[in-house]
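Asks: sequence? don't have it. structure:
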């Protein structure tokens, strides 16, 4: 019985509670206090500085120069000591070579050569004229006559040898050596003319101060037996 009464009262209580809640004003919203977030400090803004050219550091051992501002004259400040020119020394005189150090050789005798038999008369006449001019000291005329005879008989070794003799007397040892060498080749089996030609070569080399070559030519002349 009690349960039935409770069941009947329960809906009435619920209805009454609902009406009381509808008439009540809504609760006021309370604003929550929000703490502001800390703002990080800003970096100070640097103002751009005007561009100034850097002065190059002066290198060691070089000159430094003052900056010209347009008011002062240009000035050079050298960092090196002043150069002082030293007087030039005169060249030393060459040491003279003592005469005893140069091996001296005595002059070699230049022998005469006979005109071979069978020589053309025109050549004999020219050689006779050359001998006469040589005896009188006119060596140039003697050379001209001998060269004319050689143009007639160019293969005659005696004419070549006589021209070499004249070059020796003219103090032209290089020409004399060349002519005497040619005469030795043209002499062939004439050993006496070969010997005389090599002896003349020895004298020409001695005049050129080729003493070793002169000794060799003298030894070569002694190797022939047509004396």
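Replies: Happy to help now that I have it. If you're wondering where the values come from, they're calculated on a predicted model, not measured in any experiment.

Asks: all contacts plus neighbour counts: C-alpha atoms, from now on.
Replies: OK.

Asks: for this protein, which helix is longest?
Replies: Across the chain, the longest stretch assigned as helix under DSSP state H is helix 2-23.

Asks: C-terminal to that helix, what's the next element?
Replies: strand 64-65 (DSSP states H and E).

Asks: Which elements pack onto the host helix or strand of residue 125?
Replies: According to DSSP H and E, residue 125 maps onto helix 121-135. Under the contact criterion of 3 or more Cα pairs under 8 Å, 6 or more residues apart in numbering; DSSP states H and E, helix 121-135 touches helix 139-152.

Asks: tell me the angle of the helix it packs on relative to helix 121-135?
Replies: 160 degrees (axes from the mean of the first three to the mean of the last three Cα atoms, to 10 degrees).

Asks: List the buried residues for whichever helix or strand comes after helix 139-152?
Replies: The helix or strand immediately downstream of helix 139-152 is helix 157-169, counting by DSSP H and E. Of all the residues in helix 157-169, those buried under the rule 16 or more other Cα atoms under 10 Å are 157-168.

Asks: And stretch 177-184, by the same measure?
Replies: Quick answer for stretch 177-184 (16+ other Cα under 10 Å): 177, 179-184.

Asks: With secondary structure added, can I get the residues you listed in JSON lines?
Replies: Shown next, in JSON lines, are those (DSSP: H, G, I helix; E, B strand; the rest coil):
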{"residue": "177", "secondary structure": "helix"}
{"residue": "179", "secondary structure": "helix"}
{"residue": "180", "secondary structure": "helix"}
{"residue": "181", "secondary structure": "helix"}
{"residue": "182", "secondary structure": "helix"}
{"residue": "183", "secondary structure": "helix"}
{"residue": "184", "secondary structure": "helix"}
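
Asks: ok, and here's another one to check against it:
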């Protein structure tokens, strides 16, 4: 776990009898703690449709300010991150190469969505002016997840703020399904009447036609 800042002193010197100093143990580092609050909303859509990755509820609140936050988003197999922040495209980190990610600025806060150079895990980096500790809460903008395989797919997406104490984590399930409209099925006629196994306009029309034929 990354230590976010050094404490002022690694110990406190107390003067004892005869002027001898005694070093008492105190934590060498202080770590920022985030209180998880938001919820990642699960989403479902037809094959090929982009799904909004949205977080509801209040933002993560930090116990003390920091200058930069990294949130691991991951990228499940068969999916791809789109260039979209709250529905508005950002700029490509490498023009013409969306695989390198995207960046934008919203209300003075910089957001950079990119694959980590070592782990390959997609990360959302949030900062204001570099390492200046001014971030006191973290709110994830609505991102957009696309599908690269034209087939039904269900996957789980998880957000982790890895460098903070407690490692707050939220997750949601995203599903792409086939469109399967209900098809009316007409059962064989019994005693001159047809039983409808599936309700639909087509079934009603077929029944009316059969009754008309019987009357004729």
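Replies: The structure has been received and is ready for your questions. Here the structure is a predicted model, which means the values were calculated and not measured.

Asks: Once they're superposed, tell me the TM-score.
Replies: Here the superposed chains carry a TM-score of 0.18, computed using TM-score structural alignment, normalised by the length of the second structure; 74 aligned residues with a Cα RMSD of 6.2 Å.

Asks: Out of the buried residues of stretch 177-184 of the first structure, which is nearest to residue 199 of the first structure?
Replies: Using Cα to Cα, residue 180 is the member of these that lies nearest residue 199 of the first structure, at 8.9 Å.

Asks: how far away is the nearest residue to that closest one once chain neighbours are set aside from residue 218 of the first structure?
Replies: What sits nearest to residue 180 of the first structure in space, not counting adjacent residues and going by Cα to Cα, 6 or more residues apart in numbering, is residue 197, at 5.1 Å. Distance of residue 197 of the first structure to residue 218 of the first structure, computed by Cα to Cα, to the nearest Å: 10 Å.

Asks: With neighbour numbers in mind, choose between these two.
Replies: residue 197 (34 against 20; other Cα atoms under 10 Å).

Asks: pretty sure the more buried one is touching residue 181, no?
Replies: Yes. Using Cα atoms under 8 Å as the test, residue 197 of the first structure is close enough to residue 181 to be in contact (6.8 Å).

Asks: OK, contacts around residue 221 of the first structure?
Replies: 194-199 (Cα atoms under 8 Å, 6 or more residues apart in numbering).

Asks: From residue 183 of the first structure, how far out is the nearest residue to it once chain neighbours are set aside?
Replies: Once flanking residues are discounted, residue 221 of the first structure sits nearest to residue 195: 4.4 Å by Cα to Cα, 6+ apart. Using Cα to Cα, residue 195 of the first structure is found at 10 Å from residue 183 of the first structure.

Asks: Now the common contact residues for the two.
Replies: By Cα under 8 Å, 6+ apart, no residue touches both residue 195 of the first structure and residue 183.

Asks: before we move on, back to that, residues of the helix holding residue 125 of the first structure that come out buried?
Replies: 123, 126-127, 129-131, 133-134.

Asks: Can you tell me what sits against it?
Replies: With Cα under 8 Å, 6+ apart, helix 121-135 of the first structure has contacts from 115, 139, 141-146, 148-150, 152-153.

Asks: Check those for burial and list the buried ones.
Replies: 139, 141-143, 145-146, 149-150, 153.

Asks: Columns distance to residue 21 of the first structure on top of those, output as CSV?
Replies: Output for these, formatted as CSV (distance: Cα to Cα, whole Å):
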residue, distance to residue 21 of the first structure
139, 170
141, 171
142, 171
143, 168
145, 171
146, 170
149, 171
150, 168
153, 170
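
Asks: circling back: now rank the contacts of residue 221 of the first structure by neighbours and give me the top one.
Replies: residue 197 (34 neighbours).

Asks: residue contacts, that one?
Replies: Counting by Cα under 8 Å, 6+ apart, residue 197 of the first structure has contacts 161, 180-181, 183-184, 221.

Asks: Between those residues, which sits nearest residue 65 of the first structure?
Replies: Set against residue 65 of the first structure, the nearest of these by Cα to Cα is residue 181 (77.4 Å).

Asks: Just confirm that closest one contacts residue 201, I think it does.
Replies: Yes. Applying Cα under 8 Å as the test, residue 181 of the first structure and residue 201 come out as touching, 7.1 Å apart.

Asks: Next, the buried residues of whichever strand or helix holds residue 103 of the second structure.
Replies: Using DSSP H and E, residue 103 of the second structure sits within strand 102-106. By neighbour count on 16+ other Cα under 10 Å, the buried set for strand 102-106 of the second structure is 102-104.

Asks: and the next element down the chain from that strand?
Replies: Downstream of strand 102-106 of the second structure (by DSSP H and E), the next one is strand 109-115.

Asks: next structured bit after that following strand?
Replies: strand 122-127.

Asks: What is the subsequent helix or strand relative to that next one?
Replies: Next along from strand 122-127 of the second structure, by DSSP H and E: strand 135-138.

Asks: can you give me the angle the very next helix or strand once past that following strand makes with strand 109-115?
Replies: Next along the chain after strand 135-138 of the second structure, taking DSSP H and E as the criterion, comes strand 143-147. Note on geometry: by the same axes, to 10 degrees, strand 143-147 of the second structure and strand 109-115 are set 20 degrees apart in direction.

Asks: how about the buried residues of helix 121-135 of the first structure, which pair is most distant?
Replies: 123 and 134 (16.4 Å).

Asks: Which one of the buried ones among the contacts of helix 121-135 of the first structure is nearest to residue 3 of the first structure?
Replies: After measuring those against residue 3 of the first structure - Cα to Cα - the closest member comes out as residue 150, at 183.2 Å.
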